[in-house]
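Asker: Model the structure of this input:
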Amino acid sequence: MTGKGGGAKSGKGKGTRSSLSGGQRQLRTAVKSSNKRTASSQRWLERQLNDPYVAASKREGLRSRAAFKLREINGRFNFLKSGQRVIDLGAAPGGWSQIAAEIVKALDGKGQVIAIDYLNFEPIPGVEILEMDFTAPEAEDELKSRLRGGRADVVLSDMAAPTVGHAKTDHLRIIGLAEIAAAFAADVLEPGGTFLCKVFQGGTERGLLDMLKRDFAVVRHVKPPASRAESSELYVLATGFRGGASEE
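Answerer: Below you'll find the model as predicted:
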């Protein structure tokens, strides 16, 4: 699995609302072509240089543009609150953990954020980082042992499986990771808890959706403004954990 890509220098976010306004305009930066870059690399570089979220993440000291996705989703549904215990799965480079730590007031000792990823990334104030593959057999027990009271209020997952270029295979890998994350959430969440997970349009497999609808009061699909319009990226937000309904 991989964490959230992209990245600016570390630092704290500034509130739960996006700093981007609808009226903002940005001069487009042209990138000279190079024989050392492929056409796809050229397009990626131009997109990064002209992406207002990338620029905003640098201004605010956020680890990645992905931080705005969590900020926007929470701004709409308000599921992150002061004092909560949060687990961020596939956390690197740490954008989501930054936003979560600020909102739950982890730096003040009120809330708690535990970030896990097999990739190493720079420390974040108020966040406990566990460098481990979330899919490893011992990962769940290790996370529980670090949680206050052994349970969480929110489980976040922006994990993405490595792609092989075969659409069906890639989709199955992504859904597989989402199912593992959902099963973990059902095992670790307090009643009333929240699970937010990345999936992709095409869409959430019936098995995963049935699992979430059984275990949570409300399940919805969300595409925040920070998700690129051309991307098939989508998030499933499950709220109101029923407290072990899957074990009945």
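Asker: From now on I want contacts and neighbour counts done on CA atoms only, so please keep to that.
Answerer: Will do.
Asker: Kindly list the longest strand within this structure.
Answerer: Longest strand in the chain, counting residues (DSSP state E): strand 189-200.
Asker: Now do that one: everything it contacts.
Answerer: Taking contacts as Cα atoms under 8 Å, 6 or more residues apart in numbering, the residues outside strand 189-200 that touch it are 79, 151-160, 171, 174-175, 178, 181-182, 185, 232-244.
Asker: ok, and the closest non-adjacent residue to residue 53?
Answerer: Computed as Cα to Cα, 6 or more residues apart in numbering, the closest residue to residue 53 that is not its neighbour in sequence is residue 65, at 5.5 Å.
Asker: before we move on, what about residue 150?
Answerer: residue 144 (4.9 Å).
Asker: mind checking how far the residue lying closest to residue 201 once chain neighbours are set aside is from residue 155?
Answerer: With Cα to Cα, 6+ apart as the measure, residue 232 is the residue that lies nearest to residue 201, at 5.1 Å, once sequence neighbours are left out. According to Cα to Cα, to the nearest Å, residue 232 and residue 155 sit 22 Å apart.
Asker: Give me the more crowded residue out of those two.
Answerer: residue 155 (24 against 13; other Cα atoms under 10 Å).
Asker: any residues touching the helix or strand hosting the more buried one, and which ones?
Answerer: Under the criterion DSSP states H and E, the helix or strand holding residue 155 is strand 152-157. With Cα under 8 Å, 6+ apart as the test, strand 152-157 has contacts from 80, 84-91, 178, 181, 185, 188-190, 192-198.
Asker: quick one more, to check against the first:
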Amino acid sequence: MARGGKSGPRGSAGRRGLTVRVKTAKGRKLASTRWLQRQLNDPYVEEAKRQGYRSRAAFKLLEMDDKHHLLKPGGVVVDLGAAPGGWSQVAVARVKADVGEGEASGGKDGKEGPRGRVIAADLNEIEPVPGAAFMQLDVTDAEAGETIRAALGSARVDVVLSDMAASSTGHRQTDHLRVIALAEAALDIAEDVLKPGGAYLAKVLQGGASGDLLNRLRKNFAKVAHVKPKASRQDSSEVYVLAKGYRGEAPTKAF
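Answerer: Modelled structure (predicted):
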């Protein structure tokens, strides 16, 4: 299983000496051919397979966490839109969630540190991620936050993650609005479950968070910034908005 120790490919590009070219097959669209060629020549895809990650996206979270220190041993994390599970794998390793006998790693002295907790939520079922509890729910549902809080019991959340993206329409402005809507849904949940001082990390597109989303973040968090990890493809318009230092108070409603 992937451990989440390295944030990028180790010499993958160097090992791949030749570019793999894919011919357009009968019945395959040009866009599909380009996607396949890009996958075959992407060192992060190769390294994800080598390290046991379910997607290259794991390296984006690894890189951002290396720099911003979001995932700490003993932390509680909610991963929204978790499929296929790459971000949840990273979160499990870094907060040291209990993945079962023989798989959990302790400190250098052999002693186990504090155990974290990871909730992976998605509209569709995914293959179980060892160490993460899965919840099948629609994150845009108005009751999603309360559902997650009920599952957490008395635990409060340190980090809410969202790598969600709507299917592309090919129209930049429409795609941006759809991704922002998902980021806003993730923020709704974050405001329900985060402990004071907690963090929120969500995907947006080029142009970043704006309007109501940005205003809410600046009001409710001490620091707000946009980050683009190197693991994001150069031709990708994605960026992430990171908010740290949640100013809200823990809800008083009991579950």
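Asker: tell me which element residue 173 of structure 2 falls in.
Answerer: Residue 173 of structure 2 is part of helix 172-193 when elements are defined by DSSP H and E.
Asker: mean per-residue distance, that helix to structure 1?
Answerer: Here the mean offset of helix 172-193 of structure 2 against structure 1 after fitting is 1.5 Å, by mean Cα distance after the TM-score superposition for structure 1.
Asker: Residue range in structure 1 corresponding to that helix, please.
Answerer: Taking TM-score structural alignment as the measure, structure 1 aligns residues 167-188 with helix 172-193 of structure 2.
Asker: contact partners of the matching stretch?
Answerer: Counting by Cα under 8 Å, 6+ apart, the neighbours of stretch 167-188 of structure 1 from elsewhere in the structure are 1, 89, 135, 140, 144, 150-152, 155, 157, 159-164, 195, 197-200, 204-205, 208, 212, 215, 241, 243-244, 246.
Asker: can you give me how far that stretch is from the chain middle?
Answerer: Relative to the chain's own centre, stretch 167-188 of structure 1 is displaced by 14 Å; criterion: Cα atoms, centre = their mean, to the nearest Å.
Asker: related to what we said a few turns ago, matching residues in structure 2 for the strand holding residue 155 of structure 1?
Answerer: Aligned using TM-score structural alignment, strand 152-157 of structure 1 spans residues 157-162 in structure 2.
Asker: Superpose on structure 1 and give me the mean offset of that stretch.
Answerer: Mean deviation for stretch 157-162 of structure 2: 0.4 Å (mean Cα distance after the TM-score superposition for structure 1).
Asker: For structure 1, just list every one of the strands.
Answerer: Counting by DSSP E, residue ranges of the strands within structure 1 are 85-89, 112-117, 127-131, 152-157, 189-200, 216-222, 233-241.
Asker: okay, those, which one's buried deepest?
Answerer: Mean neighbours per residue, mean count of other Cα atoms under 10 Å, is largest over the strands of structure 1 for strand 85-89, with a mean of 27.
Asker: Check which helices and strands that strand is in contact with.
Answerer: Contact here means 3 or more Cα pairs under 8 Å, 6 or more residues apart in numbering; DSSP states H and E; on that basis strand 85-89 of structure 1 packs against helix 95-104, strand 112-117, strand 152-157.
Asker: now the farthest one out in structure 1, which residue is it?
Answerer: Here structure 1 reaches farthest from its C-alpha mean at residue 35, the gap being 35.0 Å by Cα atoms, centre = their mean.
Asker: Distance check, that one against residue 41 of structure 1.
Answerer: The gap separating residue 35 of structure 1 from residue 41 of structure 1 is 11 Å, by Cα to Cα.
Asker: tell me, how many neighbours does residue 51 of structure 1 end up with?
Answerer: The burial metric for residue 51 of structure 1, expressed as a neighbour count using other Cα under 10 Å, is 17.
Asker: same thing with the one 4 residues further on?
Answerer: Counted with other Cα under 10 Å, the burial measure for residue 55 of structure 1 works out to 16 neighbours.
Asker: same thing with the one 10 residues further on?
Answerer: Using other Cα under 10 Å, residue 65 of structure 1 has 26 neighbouring residues.
Asker: What lines up with it in structure 2?
Answerer: Counting by TM-score structural alignment, residue 65 of structure 1 lines up with residue 56 in structure 2.
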